[in-house]
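Undergrad: here is a sequence together with a model predicted from it:
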Amino acid sequence: MSLLSHHCRMLFNQSSNINSLKEEGYDIAVIEAFNPCTFLVMEKIGIPFIAFFPGIFENPESIGIPSPLSYVPVFGSYLTDHMNFFERVQNIFMFFLSRVVEKKVHSKFNDVIEENFPEGSRPSLSELYKKAELWITNTDFIIEFPRPLLPHVIYVGDFLSKSPKPVSQELEDFISESGQAGFIIVTLGSMIPSYPLIEFVQEMNGGLAKISQKVIWRYKQSDWPKEVKLAPNVKLMDWVPQNDLLGHPKVRLLVTHGGYNSLREAVYHGVPVLGIPLFGDQYDNLVRVKTKKFGTFIPPDQMKAELFANKIKQTIEDKSYKATAMHMSLIQRSQPFPPDQQILRWVEHIIQVGGANHLHPSSYQQPWYQQYLLDVILFLLLCVTVTCYLTVKVLRILITLLCSVRKEKTH
């Protein structure tokens, strides 16, 4: 976020770019919502916008989405939607920690706001998040846990997966050598084409050497450590046509870092998953994979050749993983409205009607203590306290009177 705020400051310093965007007179903008700077740019330009978030919401409370902590796990908690008592306690603590982290993130952009917006009309990021006409995210409840949403928060699901194309002859020849065992795909995402820890690579390579399947591993060949002898069943490639390979009839497993787009492609093609979460949202994503039972994962600090090989064999040989993946593929492919059509129709709707105020809840205008009914709770507690106090007072008076009457009769 420090780097993004630095980029944001540089962007605002290029006033000619900001001015040219103003002069274009756009009807609406669709912005990438992970970077807070995009909201500041929209506020500066002054046009309505739709926010697109790539994956699971990290702080849904910041845009007012109801998040009951009893069954909605906080991002980064690594919990499921079925929590026992102590996990619910953990979830509450994670909620308060997430609010602290969010404030820390927002503070990174304070200098940008002070430098580019006049005093008295300086926006806060929490206010700008609520100015989005729509929030669209490329998730749905196939992978994500069911939870309440607001009318202007749209889960469109996967819109990148598509029917596979034939792979190259080189890959087809390699795959054909696998026989009935088939092949697996190993890729840790575009951000880490080569893993820098040699010990980790050694363990992965040793585990792959113990399995009967052929392996297509996305790893930058020039970075392969010379001291590690590549397993004979492994083919290294600088880049792989992942969607096409996942659609191949001989694919048996995807070994992945747990990036959301990779998981969506695996679901689309009905391929089980073995995850190795490295950073960001990947651990949370793979917790959902394991809970939904179409795969499992190994924390990177537990990576050992024997464990890795056993997990691969278990995930391939246990047919329940494949059956679940195929059922999830059926759910995804039979969605009533294709994701790209949903996005198109919603954008057209917002432009046509001139905004989405009819979808925004009145909670956006309420202070936080009203949203959580703290003022009502305080009032009711006060009423109960006063009632109890008066009841005790009256009882004491009655008891005193009764005692005095008895004494007089006795006398």
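TA: The structure has been received and is ready for your questions.
Undergrad: C-alpha from now on. contacts and neighbour counts both.
TA: Fine.
Undergrad: helices of the stretch 151-300 of the chain, residue ranges please.
TA: Taking DSSP state H, counting those that start in this stretch to define them, one finds helices in the stretch 151-300 of the chain at 169-176, 198-208, 242-246, 260-269, 282-292.
Undergrad: can you list these in JSON lines and add mean neighbour count and distance to Ser163?
TA: Listed next are the helices of the stretch 151-300 of the chain as JSON lines, based on neighbours: other CA atoms under 10 Å; distance: least, CA to CA, whole Å:
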{"stretch": "helix 169-176", "mean neighbour count": "13", "distance to Ser163": "17"}
{"stretch": "helix 198-208", "mean neighbour count": "19", "distance to Ser163": "28"}
{"stretch": "helix 242-246", "mean neighbour count": "21", "distance to Ser163": "8"}
{"stretch": "helix 260-269", "mean neighbour count": "24", "distance to Ser163": "9"}
{"stretch": "helix 282-292", "mean neighbour count": "22", "distance to Ser163": "22"}
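Undergrad: looking at the ones you listed, which is nearest to His106?
TA: Among those, the nearest to His106 by CA to CA is helix 282-292 (22.6 Å).
Undergrad: helices or strands next to the closest one in the packing?
TA: strand 295-297 (3 or more CA pairs under 8 Å, 6 or more residues apart in numbering; DSSP states H and E).
Undergrad: against that first model, consider the following:
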Amino acid sequence: MKVILGILAYKLNDRVTDLQAPLVREAFGAEFPPLKQLAKNISLFFLNSNKFLEFARPISNKIVYIGGITDEWKKMTKLDEEFRSILNNSRSGTVLFSFGTVANTRTLGESLRRTLLRTFSQFPDYEFIWKLDGESAKNESELIKATPNVHTFEWVPQNAILRHPKLRAFITHCGQNSLAEAAKIGVPIVAIPMFADQLYNAVLAKHRGMAVHVDIRQLITDKTGKVLGTALSRVLHDASFRANAKLIRKKIALSPFGAKEQLVRWVEFAAEFPHLNELNLPTDAELGWVAYYSIDAILFSIGAIFLAILALFLMLRMAFRRILAMANSRNKVEKRKERTKNE
């Protein structure tokens, strides 16, 4: 299945590249090199992800992980008195709920927002800081007032809140930057992915034992708040989630080379040696798509399995026929003896 999806992705990418080519030449001139050739000549690929979060897999030496680089460049935002008061005065701790800057909380719908508030009210010992747009907060103002442990803001200093010692959990859409910040700081997650890479990121966080994954579709249909309540209760009360998050934080912190150092050193190296052809993997153009996707090896394996099954079938059929022949022969001998005896 992965091979089939890989081939489809390859064909789709090939088609999109062909469609982009005229637009690129129109914008940059007819002499602009083909996009495929340009991609082949790229010196390095920087990925905003962390190798301690990603699944282990064979990759090109041109790929450099710099997950958390934005966190390293962020200046530590000092918390306002209002945020400090909420965090410091919370009895059991505080939960941050934010879907980042891209996902608009208005798209959640009134019914879901009310379910979320109902869920938060079930945790009276915890304070909830919720990044909620002004219009939604206004529409739900009466219900928010009736839920004293929920505090809504149109903007929150996410990084600074995540670093506060009384922050107990992070309810997030699991965008790349949010996941990188939570991993680097060591905060357990309730992941509610909505689209794009968020689904993959949520699976990564769950796989590393630092998150509970909540399906947005179940959340929408659940009117009681049980789905989110169960997930949040697990993250808050099961110490393994925080322990795993802290372990990932420690690995990232003690990694021999930080994201910033990796970026600076590799950029300087690429500036000195623009063409790092020694790091190139064989491309589909050089190998052909049959060899590139190991179709020949797969067909050989399928053929070998088919021949083995066929040989087993023939052997069993031959054995069955021999057994049947022996049985028939024995019956004939017994019948002959019986006739001789009767005569």
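TA: Arrived safely. It should be emphasised that the depicted structure is a prediction, and the values quoted were computed from it without experimental measurement.
Undergrad: quick TM-score on the pair, please.
TA: Scored against TM-score structural alignment, normalised by the length of the second structure, the superposed chains reach a TM-score of 0.76; 291 aligned residues with a CA RMSD of 2.9 Å.
Undergrad: re the thing from before, of the helices of the stretch 151-300 of the first structure, which approaches Ser363 of the first structure most closely?
TA: Comparing the helices of the stretch 151-300 of the first structure by CA to CA, helix 282-292 comes nearest, at 28.5 Å.
Undergrad: OK, contacts around Lys166 of the second structure?
TA: 87-88, 90, 92-94 (CA atoms under 8 Å, 6 or more residues apart in numbering).
Undergrad: would JSON lines of the helices of the stretch 151-300 of the first structure with distance to Val353 of the first structure be doable?
TA: Formatted as JSON lines, those follow (distance: least, CA to CA, whole Å):
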{"stretch": "helix 169-176", "distance to Val353 of the first structure": "51"}
{"stretch": "helix 198-208", "distance to Val353 of the first structure": "55"}
{"stretch": "helix 242-246", "distance to Val353 of the first structure": "38"}
{"stretch": "helix 260-269", "distance to Val353 of the first structure": "32"}
{"stretch": "helix 282-292", "distance to Val353 of the first structure": "36"}
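Undergrad: closest one to Phe93 of the first structure among those helices?
TA: helix 282-292 (16.9 Å).
Undergrad: that closest one versus helix 260-269: what angle between them?
TA: In terms of direction (axes from the mean of the first three to the mean of the last three CA atoms, to 10 degrees), helix 282-292 of the first structure departs from helix 260-269 by 20 degrees.
Undergrad: now do helix 282-292 of the first structure: which range of the second structure does it align onto?
TA: Here helix 282-292 of the first structure aligns to the second structure at residues 198-208, judged by TM-score structural alignment.
Undergrad: now the strands for the stretch 1-150 of the first structure?
TA: Per DSSP state E, counting those that start in this stretch, the stretch 1-150 of the first structure carries strands over the ranges 29-32, 49-53, 134-137.
Undergrad: out of the ones you listed, which gets nearest to Lys165 of the first structure?
TA: strand 134-137 (26.7 Å).
Undergrad: average offset between that closest one and the second structure?
TA: Following the fit onto the second structure, the mean deviation recorded for strand 134-137 of the first structure is 1.0 Å by mean CA distance after the TM-score superposition for the first structure.
Undergrad: who are the packing partners of that strand?
TA: Against strand 134-137 of the first structure (3+ CA pairs under 8 Å, 6+ apart) you get strand 49-53, strand 153-155.
Undergrad: looking at the ones you listed, spot the one closest to Tyr369 of the first structure.
TA: Comparison of these against Tyr369 of the first structure by CA to CA identifies strand 153-155 as nearest, at 23.1 Å.
Undergrad: what range does that closest one cover in the second structure?
TA: Here strand 153-155 of the first structure aligns to the second structure at residues 63-65, judged by TM-score structural alignment.
Undergrad: from the chain's centroid, how far away is stretch 84-97 of the second structure?
TA: Here stretch 84-97 of the second structure is found 29 Å from its chain centre; the criterion is CA atoms, centre = their mean, to the nearest Å.
Undergrad: ok, residues contacting that stretch?
TA: Residues contacting stretch 84-97 of the second structure (CA under 8 Å, 6+ apart): 125-131, 161-162, 164, 166-172.
Undergrad: one more time with 6 Å
TA: With CA atoms under 6 Å, 6 or more residues apart in numbering as the test, stretch 84-97 of the second structure has contacts from 125-130, 166-171.
Undergrad: so which of those comes closest to Glu82 of the second structure?
TA: Ile129 (10.8 Å).
Undergrad: show me what the closest one lines up with in the first structure.
TA: Matched by TM-score structural alignment, Ile129 of the second structure corresponds to Ile216 in the first structure.
Undergrad: wait, that match sits on Lys235?
TA: Yes - between Ile216 of the first structure and Lys235 a contact is recorded at 5.0 Å, counting by CA atoms under 6 Å.
Undergrad: tell me the centre residue of the second structure?
TA: The structure's the second structure has its C-alpha centroid closest to Tyr200; by CA atoms, centre = their mean the separation is 2.0 Å.
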